[in-house]
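**Q** Need coordinates for the following:
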Amino acid sequence: MKKLNFLVITLTSLVALSACSRIHFVQYEQENNEQEEKRWHHTTLNGLVELSPPLNLSEVCRGKAWNHVTTETSFGNWAVSLLNPAIPYLVLYSPRTNRIQCYQVPIENSNDKDV
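**A** Below you'll find the predicted structure:
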């Protein structure tokens, strides 16, 4: 019974410690903005060396402002990082997902133009 309790506690701890992370940046609050672009960002050596170029928001939003930028380690990112060889205290590959929402110019009501 003690071994079963130990196993359950160990597995629960491992799941809790392998949780996903998310950083959310907000510049403008805009309702009903559903257009979103997702891109993976690749790093190595415990995240110290970037393999992919930095995220260029001006390029992604085509000159418009950005609303939300979210950088997260999703379950998919975590699963892919498990495929790498294990070296103690060294992560050789750690992907993240960047989700970007660009500012959408509101469509004005045609009745407002006549005023």
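**Q** rest of the way, CA atoms for contacts and neighbours
**A** Will do.
**Q** excluding its backbone neighbours, what's nearest residue 30?
**A** residue 67 (7.2 Å; C-alpha to C-alpha, 6 or more residues apart in numbering).
**Q** what's the next secondary structure element after the helix or strand harbouring that neighbour?
**A** Assigned by DSSP states H and E, residue 67 belongs to strand 66-73. Using DSSP H and E, the helix or strand that follows strand 66-73 towards the C-terminus is helix 75-81.
**Q** Would you map the strands across the protein?
**A** Taking DSSP state E as the criterion, the chain carries its strands at 21-26, 37-44, 49-50, 66-73, 94-102.
**Q** please give me the structure for this one as well, since I'd like to look at both together:
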Amino acid sequence: MKSLLATTVLVATLSGCTNIYFDNGSAAQANKAPATEQWHHNFAAALYEGSEPVDLSEECPDSEWQTVHTYKSFTNGLAEAAVNQVGPIWYPKTVEISCAQVPYKPD
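**A** Sure, this is the predicted structure:
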């Protein structure tokens, strides 16, 4: 049982190396805007996309999107390793969206 747990933790840790960044604008324009996170689900050896694409106009209704970061977190890898014991079924990733901060305009 300990070896199964150790193997699962090792696989989950090593699988957390996928990072993709999409930036809207230059790095100089980037700010520390709060980000929202959601999981994105792929199935059948990641050949079928189970989640709807992220609608950035819905995520950032009052401003433009600043950064979209997709990655496999430790939690994603752990959940994937637990489910995929029986075969290549589920491949979750985390999508983190940062919106540009709207400057404050007093009324």
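**Q** I'd like to know which elements the longest helix out of those in structure 1 is packed against.
**A** In structure 1, with assignment by DSSP state H, the single longest helix is helix 2-17. Helices and strands touching helix 2-17 of structure 1, as assessed by 3 or more C-alpha pairs under 8 Å, 6 or more residues apart in numbering; DSSP states H and E, are absent.
**Q** about what we covered before: among the strands of structure 1, which is nearest residue 7 of structure 1?
**A** strand 21-26 (25.1 Å; C-alpha to C-alpha).
**Q** Need the nearest residue in space to the residue most central in space within structure 2, chain neighbours excluded.
**A** With distances taken as C-alpha atoms, centre = their mean, the residue of structure 2 nearest its centroid is residue 94 (1.9 Å). Among residues not flanking residue 94 of structure 2 along the chain, residue 39 sits closest, at 4.5 Å (C-alpha to C-alpha, 6+ apart).
**Q** So the one you found sits against residue 93, correct?
**A** Yes. With contact taken as C-alpha atoms under 8 Å, residue 39 of structure 2 and residue 93 are classed as touching, separated by 5.6 Å.
**Q** So for these two, which sits in the more crowded spot?
**A** The neighbour comparison of residue 39 of structure 2 against residue 93 (other C-alpha atoms under 10 Å) goes to residue 93, with 23 against 16.
**Q** mind checking how far residue 75 of structure 1 is from residue 56 of structure 1?
**A** 24 Å (C-alpha to C-alpha, to the nearest Å).
**Q** Of those two, give the one with the bigger neighbour count.
**A** Between residue 75 of structure 1 and residue 56, residue 75 has the larger neighbour count (other C-alpha under 10 Å), namely 14 against 9.
**Q** What residues does the residue lying closest to the more buried one once chain neighbours are set aside make contact with?
**A** Nearest non-adjacent residue to residue 75 of structure 1, counting by C-alpha to C-alpha, 6+ apart: residue 20, 6.6 Å away. The neighbours of residue 20 of structure 1, taking C-alpha atoms under 8 Å, 6 or more residues apart in numbering as the test, are 72, 73, 74, 75, 78.
**Q** next one: residue 38 of structure 2
**A** By C-alpha under 8 Å, 6+ apart, the contact set of residue 38 of structure 2 is 94, 95, 96.
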